[in-house]
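# fold the stuff below for me.
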Amino acid sequence: MLLLREWKKILLLALPSLFAFTTQTLTGTINLIMVGDLGALIIAVVGVSNIIMYNVFAAFSGIGHSINYLVAQNYGSNEMPKGIQRTYMALFVSLIVGLLIVSFGWSAGGLVLQWMGGKPDLVAAGSTYLELRFYAMAIGMISFVFHGFFRGVGDTRTSMIISILANVIMIVLTYALTYGELGMPRLGLPGAGYAIIIGEAVGLAACMAVFWGPMHRRFATRQRPATDWRELALIGKESGKLGMMEFSMSISMYIFTLFVMQLGTVPLAANEVALSIMSFGFMPAFAFGSTATILVGQEIGRKRPSDARRAGTHTAVLGSIFLLLLGTAELIWAQDIAGLYTKDREVAELAAFLIQVSAYLQIFDGFFNFYAGGLRGIGDTAFLMKASLVLSWLMFVPLTYLFVNVLDLASMGAWLALYSFLTALGLTVMIRYYRTDFHEVKLKEASAV
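Down below sits the predicted model:
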């Protein structure tokens, strides 16, 4: 009965996060399908813009991730005034970062497309759209801090509702503003950019309403705390480490894609289809990893190290079961699933093969997310940054070059490199988790900076 209660608690936190992350993935897919009628050039613009935005988000995502685990610890230790103070500090940092992103998008949106190797027609078609995406990202970075707070106090349901609201608005307005439907002006691709901005703005407004509304009754969130430069330094340091971890992985994935591009159109298309399908396995990994951060952080705050360690293990077990079931479905129906994405037989067959190869190997990506979530919960962010940097640049990128360019293993070689990296990363983080003496873990304090 105790085990069932633990698993129920985990699922009540993980499932809303899973729905939220899945909604975001579906929104991107649906929006790409909708603007796809504008032509291949527009699809290319959106694809390149997505890569750029993914890396921008990765670079600064540490702000939201750090406030997530810090607030979880404060919530568990019943020190929410400090959690509120840290949230205000993180909001200040995210506002500065947002202004920098806006300035960069306004001044260099078109230049970024040129730096990415875009031809003149792609730059001309995509400059305005990419500029709007930078503006939307600036808003999203602030919202991400609020979501980190909501999850830190265990309220993943609110985070889910706001995410779904924002994404539904994006989908509806992308259709309306791109094609001039529902009484809206026909703006073409820029209309899709405005739709994302509006959706992000509504999401931010909803976050603010909840944070300074219902959350005020629980945690006195309207009482603005005094500025503490030590806490600001702590936020900056933790955000930097977690941001570096995410950014190193996103850049190495971009280089991985460049290697695949050398193989030709069919391998590149199959790679993108397979990655899109496998992203539905990444979502539960992210969701259960986020849940591990919440539960481990809260138990560390309550000074119950054994319960913290156990919570991370239970979360990993449940997440692994979920991924194994999903992998079985992908293994059985790989051909049918790939056929939904493309009618090109050669592309579909190669994509299906890649999916079948990775169906069960994705469990190691799960291990990384589950146990990295647990390590975030105890504040072991330095190890996560170092592991990501070392394995991304000393293993993943060289292996991809070796398997693709030297051994000529084509797409199979690229995916062998990818899953060799994920396997090593997952096992490394898992070993670190179980070799850590949780009784020696202390709450993250600003005085330690």
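# all contacts plus neighbour counts: C-alpha atoms, from now on.
Noted.
# I'd say residue 238 and residue 66 touch.
Yes: if you go by Cα atoms under 8 Å, residue 238 and residue 66 touch, sitting 5.9 Å apart.
# comparing the two, which shows the higher neighbour count?
residue 66 (32 against 24; other Cα atoms under 10 Å).
# in three-state terms, label the more buried one for me.
The local conformation at residue 66, judged by DSSP: H, G, I helix; E, B strand; the rest coil, is helix.
# ok, which stretches of the stretch 301-449 of the chain are helices?
Along the stretch 301-449 of the chain, counting by DSSP state H, counting those that start in this stretch, helices occupy 305-332, 334-341, 345-358, 362-378, 381-391, 397-401, 410-435.
# now these in a markdown table, with distance to residue 286?
As requested, the helices of the stretch 301-449 of the chain are arranged in a markdown table below (distance: least, Cα to Cα, whole Å):
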| stretch | distance to residue 286 |
| --- | --- |
| helix 305-332 | 10 |
| helix 334-341 | 22 |
| helix 345-358 | 17 |
| helix 362-378 | 6 |
| helix 381-391 | 15 |
| helix 397-401 | 23 |
| helix 410-435 | 13 |
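# what's the closest of the ones you listed to residue 163?
When the helices of the stretch 301-449 of the chain are compared for distance to residue 163 using Cα to Cα, the nearest one is helix 362-378, at 20.6 Å.
# so how far is the closest one off the chain centroid?
Here helix 362-378 is found 13 Å from its chain centre; the criterion is Cα atoms, centre = their mean, to the nearest Å.
# could you also give me the structure for this next sequence, so I can compare it with the first?
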Amino acid sequence: MNLFRKWTQILLLALPSFFSFATQTVTGSINLIMVGHLGYVAIAVVGVTNIIMYNVFALFSGIGHTVNYLVAQNYGSGEMKKGIQRTYLALAASAAVAVLIAVAGICGGRAVLALSGGSDELVAAGGQYVELRFWAQALGIVSFMFHGFFRGVGDTRSPMVISLASNGLMVLLTYALIEGAWGLPELGLAGNGCAILIGEAFQLACCMFVFWGLKHRKFGTRIRPKIDWSELRLVFRESGKLGLQEFSMSVSMYIFTMFVARLGDQALAANEVALNVMSFGFMPAFAFGTTATILVGQAIGRGEALAARRAGTDTAVLGSIFLLLLGTAELIWAVPIAQIYSKDPAVYEVAAHLIEVSAYLQIFDGFYNFYAGGLRGAGDTAFLMRSSLALNFLLFVPLAYLLIMVLDWGSMGAWLSLYTFLTVLGLTVMIRFYRTDWHAVKLKEAAH
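Just a heads-up that it's a prediction; the model follows:
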């Protein structure tokens, strides 16, 4: 297969994932813009809640990531019966987690928002909103598990179509429920929470239809699964490692947000706007990272070690080109972009400056996602967990505290700590990828 065909294959997998993740980002941005006219407190509520939801998702996202790479390996090796069995085990785990998240939202949603360090006004305004977001996240965890299966078998189009439909529904309902349009009640900020909940329910219904309907024709997904305890332990162990990897990232971001919150609601709003804009860079990074997991995992399943390494490299090259082009656009139009979110000079001027600083630095976040995706496809989950835990809590959190709380560098200090961390993390994972002995990488099997 020549270089052109390889890159075409990568793009055919990555672009649907990019549009899927970008749809979520665009939806979040549109929602934030529609919420923005309610005031900077509403923007800050959404920002803090997004961080909370990121933590909840990250803690249990390992289930979806595990299904993704295990199914990719099983697909490559022609052992899809085992891949279906593992998917059912992961489905049971994600359903149990969904119940736990929903109960947590009912019993402790407001308390978690209060712990964020925001003002009393912020907590009062966001109590009902954060509860609705907990319920929506409960459904989202199960959907993410199904997406892991779809991508593992090389189907990135189904998640894209499902994301387009569900997020489009969220946008329409957000407008209607915030403004009271089309005969629906005017709910303000809570309207956005209701819209997200309904959209997530619709997404889960679509995932179930695709898995038990469309995919049954090819993979025989409608089975009566038998519990294999060794496979169940494998799913839990791998989910735990990948979940801790993501959770350490999300917890450190939560602590980071608590530090920023002490700079005031306007600084918090500016930080949220900048993060929202920079998420347009996170999305292609995630998309190409997911593609690396698919291609590397399937190559390992086929027993083609060097092809796996080359697939990871090609994916990283293409992903980096995307991020450099995007960073150029963000650098040129930073101020107009920030003004879309807020007309308050105290918010958009700071946000624009943060965007300019990070426009090209986001390439290191890309390195992290590209090469972590490749290592995930190879089953090197222990290293990803350890490196994430160490660098988040020994570098990022202490540096953020030093620059924000001790040296009082404000929003710029916060941003410098974030991108110093991402640079070190990205380079660490990249070095690991190229120092891996690919001939020694084997299929991930349960220990009997």
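# TM-score for these two?
The TM-score (TM-score structural alignment, normalised by the length of the second structure) is 0.95; 448 aligned residues with a Cα RMSD of 1.9 Å.
# to residue 79 of the first structure, which of the helices of the stretch 301-449 of the first structure lies closest?
The closest approach between residue 79 of the first structure and any of those, judged by Cα to Cα, belongs to helix 362-378 at 15.9 Å.
# in the second structure, what stretch matches the closest one?
Structural correspondence for helix 362-378 of the first structure: residues 362-378 of the second structure, per TM-score structural alignment.
# for stretch 289-301 of the first structure, same thing?
Taken onto the second structure by TM-score structural alignment, stretch 289-301 of the first structure occupies residues 289-301 there.
# what does stretch 150-170 of the first structure give?
The alignment of stretch 150-170 of the first structure onto the second structure (TM-score structural alignment) covers residues 150-170.
# identify the residues contacting the matching stretch?
With contacts defined as Cα atoms under 8 Å, 6 or more residues apart in numbering, stretch 150-170 of the second structure is touched by 13-14, 16-17, 19-21, 23-24, 27, 67-73, 75, 147, 195-196, 198-200, 202-203, 206-207, 210, 290, 294.
# from those residues, which land in helices?
When these are checked against helices (DSSP state H), the matches are 13-14, 16-17, 19-21, 23-24, 27, 67-73, 75, 147, 195-196, 198-200, 202-203, 206-207, 290, 294.
# pull out the buried members of those residues.
If you count burial by 16 or more other Cα atoms under 10 Å, the buried members of these come out as 13-14, 16-17, 19-21, 23-24, 27, 67-73, 75, 147, 195-196, 198-200, 202-203, 206-207, 290, 294.
# most remote residue from the second structure's center?
Within the second structure, residue 183 marks the point farthest from the mean C-alpha position, 34.3 Å out by Cα atoms, centre = their mean.
# what about that one, which SS state?
Classification of residue 183 of the second structure into helix, strand or coil gives coil, according to three-state DSSP.
# now do it against residue 175 of the second structure, distance only.
12 Å (Cα to Cα, to the nearest Å).
# of the helices of the stretch 301-449 of the first structure, which stretch is the most buried?
helix 362-378 (a mean of 28; mean count of other Cα atoms under 10 Å).
# average offset of that helix relative to the second structure?
The superposed helix 362-378 of the first structure is, by mean Cα distance after the TM-score superposition for the first structure, a mean 0.4 Å from where its aligned residues fall in the second structure.
# now do that helix against helix 410-435, angle only.
Counting by axes from the mean of the first three to the mean of the last three Cα atoms, to 10 degrees, helix 362-378 of the first structure points 40 degrees away from the direction of helix 410-435.
# show me what helix 362-378 of the first structure is packed up against.
The criterion is 3 or more Cα pairs under 8 Å, 6 or more residues apart in numbering; DSSP states H and E, and the helices and strands that helix 362-378 of the first structure contacts are helix 62-76, helix 265-301, helix 305-332, helix 381-391, helix 410-435.
# between these, which one is closest to residue 400 of the first structure.
Going by Cα to Cα, the one of these nearest residue 400 of the first structure is helix 410-435, 5.2 Å.
# compared with the second structure, how much does that closest one deviate?
Helix 410-435 of the first structure: mean distance to aligned residues in the second structure after superposition is 1.3 Å, counting by mean Cα distance after the TM-score superposition for the first structure.
# and the angle for that helix with helix 265-301?
With the same axes, to 10 degrees defining the directions, helix 410-435 of the first structure sits at 10 degrees from helix 265-301.
# which elements pack onto helix 410-435 of the first structure?
Using 3+ Cα pairs under 8 Å, 6+ apart as the contact criterion, the elements in contact with helix 410-435 of the first structure are helix 229-261, helix 345-358, helix 362-378, helix 381-391, helix 397-401.
# possible to save those as CSV with distance to residue 408 of the first structure?
Formatted as CSV, these follow (distance: least, Cα to Cα, whole Å):
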stretch, distance to residue 408 of the first structure
helix 229-261, 11
helix 345-358, 16
helix 362-378, 24
helix 381-391, 22
helix 397-401, 10
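# done for today, thanks.
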